[in-house]
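**Student:** Need the 3D shape of this:
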Amino acid sequence: MISITKSILILSLVSYVTAILNDHHTYGTLEYNEYDRPEPIDLDILDMIDKMTVEEKIGQMTQINQDLVLNADGRLNRTAVEYYAKNYYVGSYLNQLARNGDNYDSADYAKIIEEIQEITLSVNSTFKIPIIYGLDHIHGAHYVANTTIFPHGINIAASFNPELAYESASITARDTRAAGVQWTFAPVLDIPVSKQWPRVYENYGEDPHLSSILGAAAIRGYQGKYKSDRTKVAACMKHFIAYGAPWSGQDRDSTVVSDRTVNDYFVPGFQAAIDAGVATAMESYIDVNGEPVVSSNKYLQKLLREKMKFEGMLVTDWKEIENLHTTHRVAATHKEAVRMAIADTSIDMSMVPQDVIFFDSMMELVKDGRITMDRIDESVARLLQLKKDVGLLETDGWKANRDLQKLTGNADDVEVALNAARESLTLLKNENNALPLSKDVKKILVIGPTGNNFGHLSGGWTIDWQGPTDDHWHGKVNDSQFYEKGISVIKGMQSSAPDGVQVEYMNGFDINGVNDNMDEVIELSKDFDAVVVCIGEHVYSELPGNIHDIRLPQGQVDQVAKLSKSTDIPLITVLLEGRPRVMDTIQEDSDAILLAYLPGPWGGKAIAEVLFGQVNPSGKLPYTYPKYSGDVNLNYWRPVSDVWDPLYEFGHGLSYSKFEYNNITYLGQENQEPMQSLVVGEPEKEIVVQVTNNSPVDGKETVLMYVKQPFRRVTPPAKLLKGFKKVFIPAGETKEVVFTVNAELFQYTGVDDIASDTIDNGPVKVLIGEQEFDFNIVN
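**Tutor:** Next comes the predicted model:
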């Protein structure tokens, strides 16, 4: 059997994840325990490994970028594919196939990938092993033309609806599989501590519980019964670990963080993913406290494999092993970088990705006796087991299902994307009931750079790595198919407007706030009853999205101020942004503010429906919205002693309904003395709160349950989310919302940074709305 090194554990983790998963245990038609997950290696895989050459094994551990086998015109270079298969036995390819503005639909993708497969399988080797192809499909199969693109992860987080995470992932899996791709690098489970970080929008927000629930739901959507269901793909939890807290706020910079913070805030989402059966994982670009994750035995062996019990396949991020030499500067040579990453950790596949230096270094290290065959066999076993599980080792299992290609972009999928956008939109401010727009409003002026542009609705990782807008600096991509499938804000307003309501658009200023025709806009605005200003960020992803100031461009702030001072009509601001940009005077100058995040190409319709009152907003902030540009690391779970002055708190979000919370009870009793006890080790018990819709408007309310421990051995957070439920409450009606509580909700990593199951005796509180219930922990 394959041996996996065991060593003394030096880290620990919060152990409430199983209870989290059981609280939301069904999605689709499967029960929680029916979803497939990685299991011990099959005997036939072990038999294959015994017969393979060392070159074939190392080839399976090698992943290269498609540009090594694509010509400049986008045609496949068959000679190159044969070269890499014959000489390096390459086991995996990745990345977008479209070139020179061409758009490739699922049939186009399948044709190219199947050609790669056929050439690879024709090469003489011990076994004809297909390659596995991977794509960053993080909000739909967005690299494949004519598929449905969904809101980004931050929108799913704002919806607080696990069903939407599940449904969007299920559709993404099917559309990805239709393209001949079996693996998606999603979901993204970093906790974006830094609000300056350009990858905030890919994630499920700053809270570990919320990220855990939504990540697990997405994994079940991507994978389902992936070992037999060929509409499913292997999911990949990323980026392990602590990637979202760069000390500078810049992408890929160092993270400086305590082990306690890693354990209590970064680990839970990944543990939930493992418990949900995630098939693969990707490590992160960064170093943590000076230790690069890609070479860390502490994080990738002791924590991930031994403590968290991850049995799936682990891949590096882009070029990360080489980065040990070129960027992290902890290895004097590339060869030493490979030794550190493979011998010291449990990495299975190197995303090399632009050469074959990994293969060459591995061969030398094996000959030198510095990497053992047992260590290589361990990784190859996991790689081949993954390929078997997704069907690649079956007869013609590498061929795309043409029937799935007929389903891409259907009306039901679009409705899921629309619903995700609708439920995510977050009403931050609504002074004097400026929204919904009243029946007296007959003429509406829409202005601003994000009001007539699909790219600003969708952000990065859409058609192109850097997104599909005219203003990004990598040049215009051919996104004609993208622009034909969606609804901009202005088109949404015009198509959703009630009879007799006129909606017009003028640009006013560009994304940097540079004046275009604002003088004309201000003059014309006097003839309108309301103005909707659509602002936000340029489109970006990863490093190109780095900024040094989280304030919105000053030009945008100035233009909104100028408009506000020049007119008395209601001014509605719509924010389209991937991270919370400090608003400055926009907060005061706007009568209402609607945060749309990055709702996808159909987001314009959802925004219009909310503005006109056809949809009641129900989104809640999945992160803390800072008031000041210096507060880039402001999170609601900060230590209770820290300074706290945000613009809007995590969980904030207004509605057109008025919800009231009453009568919180535990075991049928209201809060009373003596306090109820929560005994460590005892089963969960129910706590119930009544929520009433005291308004004439039906609405959805996300009920949040926090816990708070006023005093403990380690400075406690102000509060911590431990449960949420989104409920529909008709006008005038009351719903009972039930949560479960036990003493383990108050676990944390103790003073020695080892005991993650520390629970201190003493008084604690459960907070729901303005209601609270007092307990006493008994150990």
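**Student:** contacts, neighbours, all on C-alpha from now
**Tutor:** Noted.
**Student:** What distance do you get for the residue nearest to the spatial centre of the chain to residue 131?
**Tutor:** Against the mean C-alpha coordinate of the chain, by CA atoms, centre = their mean, the closest residue is residue 203 at 3.0 Å. From residue 203 across to residue 131, the span is 29 Å (CA to CA, to the nearest Å).
**Student:** again, but for residue 436
**Tutor:** 53 Å.
**Student:** Who has more neighbours out of those two?
**Tutor:** Neighbour totals were compared for residue 436 and residue 131, and residue 131 leads with 26 against 18 (other CA atoms under 10 Å).
**Student:** for comparison, sequence B:
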Amino acid sequence: MKYTSILTCLLGCVSLGYAQNKMPQAEEKKMQVFISNLMGKMTVDEKIGQLNLPSVGFDVTGPILSQGVDEKIEKGLVGGVFNTYTPQAVRKLQDIAVKQSRLKIPLLFGYDVVHGHKTIFPIPLGLSCTWDMSLIEKSARIAAKEASADGLSWTFSPMVDITRDPRWGRMSEGSGEDPYLGSLIAKAMVKGYQTNSLTRKDAILACVKHFALYGAAESGRDYNTTDMSLNRMYNEYLPPYRAAVNAGVASVMSSFNDINGVPATANKWLLTDVLRKQWGFSGFVVSDYTGINELVPHGLGNLQQVSVLALKAGVDMDMVGEGFLTTLKQSLNEKKISIADIDRACRRILEAKYKLGLFSDPYKYINEQRAATEILTPQNRADARMIAERSLVLLKNDKQVLPLKKSARIALIGPLADNRRDMIGNWSAAGDWQKAVSILEGLKNVAPQLDITYAKGANLVDDPLILKQINHNGADIVPDKRSPEELIRDAVSATKKADVAVVVLGESALMGGEATSRTSLDLLPNQKELLKAVTATGKPVVLVLMNSRPLTLEWEDANVSAILETWFAGTEAGNAIANVLTGNYNPSGKLTATFPHNVGQIPIYYNHKNTGRPYSGDLMDKYKSRYIDSPNEPLYPFGYGLSYTTFIYSPVTLSAATLTGTQTLQASVTVTNTGNFDGEEVVQLYIRDMVGSITRPVKELKGFEKIFLKKGESRKVTFNISVNDLKFYNNSLNYVAEPGDFKIFIGTNSRDVQEASFTLK
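**Tutor:** As a prediction, this is how the structure comes out:
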């Protein structure tokens, strides 16, 4: 699978002929006539009602209607419902809309289908580590099939925020730090959810979020301020959103943060000038949960005032807050908005319903037979296992401790080793953790001959402050009644009798996701004490990590034999991890987020810029951009990931020393599998613009190819480089390539590369 010369297609033009779900002209005209006729019959209240998205929870018997929501639906004052699914629950509300309301306008049903619906895949950060767009698209396709079978027509995904600060808990929901890779993933997810036709029964509306720059919140603190230059926005943070728009995404969600002093939900420059005028987006914009109401504490006015600001900025639908519903008519009467402002937003919501085919069949997504036969199927679980295997990243493997010998005596230790609750990670809204597979179960499933002794070793969380917060949010952690010393003593005893200890540590799933910012990224103290005690036995130790973001693992890297990063791998986590630990699958995942030595290095990312005094590594060279107590370099760089085999790269060869005009330059390497296992490798291409009108990054990912090599096999990998791959936004926001010298880097990660040079004439 080769991904080269694509970023220009994603970024460099507004209209890209391949955008999905573009209606034929005749059908577009028919839709506009239908909607104009419908809107001609609507009252002002009914038009405003289409902009209202309340949240309606439910229990096993059906929806529990929030106060007055049923009456509002009947009066045509609701455009969609958030948090209701299953055919039975959706039918109850859709019946009110299409049988009892005056104009019988159907409802949208939205839900957080983020990394699977019932079949849960790895968290998005883990999915990105597959570097496999076909698998990422497949995960979204399966999620859309299950969600649509369960009554849903809209997902609040993909989240494409570029993130360079792992203190931010929502890093788990995105694809890491790189705009090129993030753009490809955004496109793949949109295609998986929406397919090539929204009229399909298994297609749902995608919603790219959080627009924009949410991943750059100051201090890694959720909902916090964002501030950056325009050229940084356009070159580093906006590309994945634009890629989703160019792929035909149906909806966009505004972010909570402010941009240039104006919160995104009220930012007309962002939502109208950039999104619609520059990029040509024609779908609808929804606020994040109570995002309009939150403009009040931002300091922009009262609810009526901020609702006007949001509508005029370009927000079409108000999630949960009902600021539009309760204030827009008054603002219209006071001439603070016009009927054209309301009509514009209303039309966009109705267009989405039309494109889904809901006016033809309001019950399109209500089919009990599909719900009974298409959700959490054996094939879906098999695909989830396969994708999870490819998301795992081997960070260390001294003396080939892994894969485990099938005849080995294993001490399986840790609070996450025999744990289903946390396997499916955060933002697994409809997922059933009781259907997940633990690592202990997985090892017994895939390698029943292993001699396994299990010891918990420690509580997942001992810190009472953290425990109280995450249990309040549903972590369901019940502390062990044994003392920490007793738990560790059992683990050490099991280790002494074993050939190798597999210690499973990390975060609770509820320590990642929204509102879970952290100032320390170390393993929790009680877990670290357990790991130190087990390591002190002198037995080989394999550390299996489960976490929502990069952690600081300096001691662990220096002291344990092997480290396997598994993120939160989903419903089939245990089976997938067991397959990798035992060698049934050779790990091929590569990091999409840099792992720091310590939090003092954050933000840390591979595509940084040089200063005028770059550090070369000489500790005595004082007056350079460096720390005196830490290296500049990360613990594990972007693109890093080991295999049970080894790959050797030849020097880079170029087809020419210069590139001119419409020519294409070929850059090639030969990769050889020199180890004892068949395996996959992600061959990565980076380019550096040596001299520019603005400072340029030291490296930028511009292509990659994932290849499979049998042991002893070699393959030549060639990347085609054109002038389009060298373009960037200058300070005038012109998308240009500037003549001069460039370096090419090809290798196994962003650090370990072969180099070559060429000149753009």
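**Student:** Got a TM-score for the pair?
**Tutor:** Once superposed, chain against chain, the TM-score is 0.88 (TM-score structural alignment, normalised by the length of structure 2); 703 aligned residues with a CA RMSD of 2.4 Å.
**Student:** Name the residues that touch stretch 605-617 of structure 1?
**Tutor:** If you take CA atoms under 8 Å, 6 or more residues apart in numbering as the criterion, stretch 605-617 of structure 1 is touched by 418-419, 421-427, 435-438, 487-489, 491-493, 496-497, 596, 654-657, 698-700.
**Student:** Out of those, which end up buried?
**Tutor:** Buried members of these, scored by 16 or more other CA atoms under 10 Å, are 418-419, 421-427, 435-437, 487-489, 491-493, 496-497, 596, 654-657, 698-700.
**Student:** From these, which land in helices?
**Tutor:** Counting by DSSP state H, those place 418, 419, 421, 422, 423, 424, 489, 491, 492, 493, 496 in helices.
**Student:** Kindly reformat those as TSV containing distance to residue 636 of structure 1.
**Tutor:** Formatted as TSV, these follow (distance: CA to CA, whole Å):
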residue	distance to residue 636 of structure 1
418	29
419	27
421	24
422	25
423	22
424	20
489	32
491	37
492	34
493	35
496	37
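**Student:** for those residues, which one is nearest residue 579 of structure 1?
**Tutor:** Nearest to residue 579 of structure 1 among these is residue 424, at 14.3 Å by CA to CA.
**Student:** ok, the closest one - contacts?
**Tutor:** Per CA under 8 Å, 6+ apart, neighbours of residue 424 of structure 1: 155, 156, 157, 158, 159, 160, 596, 599, 617, 618, 619, 620.
**Student:** how deep is the spatially closest residue to residue 637 of structure 1 that is not a sequence neighbour tucked in, by neighbour count?
**Tutor:** Closest residue to residue 637 of structure 1 apart from its sequence neighbours, by CA to CA, 6 or more residues apart in numbering: residue 717 at 5.1 Å. The tally of other residues near residue 717 of structure 1 (other CA under 10 Å) stands at 19.
**Student:** again, but for residue 736 of structure 2
**Tutor:** Going by other CA under 10 Å, the residues that sit close to residue 736 of structure 2 add up to 14.
**Student:** Just give me the match in structure 1 for it.
**Tutor:** Aligned by TM-score structural alignment, residue 736 of structure 2 pairs with residue 758 of structure 1.
**Student:** Isn't that match up against residue 748?
**Tutor:** Yes - counting by CA atoms under 8 Å, residue 758 of structure 1 touches residue 748, with 5.4 Å between them.
**Student:** Hmm, residue 703 of structure 1 is touching residue 729, no?
**Tutor:** No - using CA under 8 Å, residue 703 of structure 1 is not in contact with residue 729; the gap is 11.5 Å.
**Student:** tell me which element residue 481 of structure 1 falls in.
**Tutor:** Residue 481 of structure 1 belongs to helix 480-483 when assigned by DSSP states H and E.
**Student:** likewise residue 85 of structure 2?
**Tutor:** For residue 85 of structure 2, there is no host helix or strand (DSSP H and E).
**Student:** which residues in the stretch 51-200 of structure 1 form helices?
**Tutor:** Applying DSSP state H, counting those that start in this stretch to the stretch 51-200 of structure 1 gives helices spanning 54-60, 78-88, 106-122, 153-159, 162-178.
**Student:** what's the mean distance for the fourth one versus structure 2?
**Tutor:** For helix 153-159 of structure 1, the mean deviation from structure 2 after alignment is 0.8 Å (mean CA distance after the TM-score superposition for structure 1).
**Student:** can you tell me what part of structure 2 that helix aligns to?
**Tutor:** Using TM-score structural alignment, helix 153-159 of structure 1 lines up with residues 124-130 of structure 2.
**Student:** With the first one instead?
**Tutor:** On structure 2, the counterpart of helix 54-60 of structure 1 by TM-score structural alignment is residues 44-50.
**Student:** all strands of the stretch 351-500 of structure 2, in order?
**Tutor:** For the stretch 351-500 of structure 2, the strands defined by DSSP state E, counting those that start in this stretch occupy 393-397, 409-413, 451-455, 500-506.
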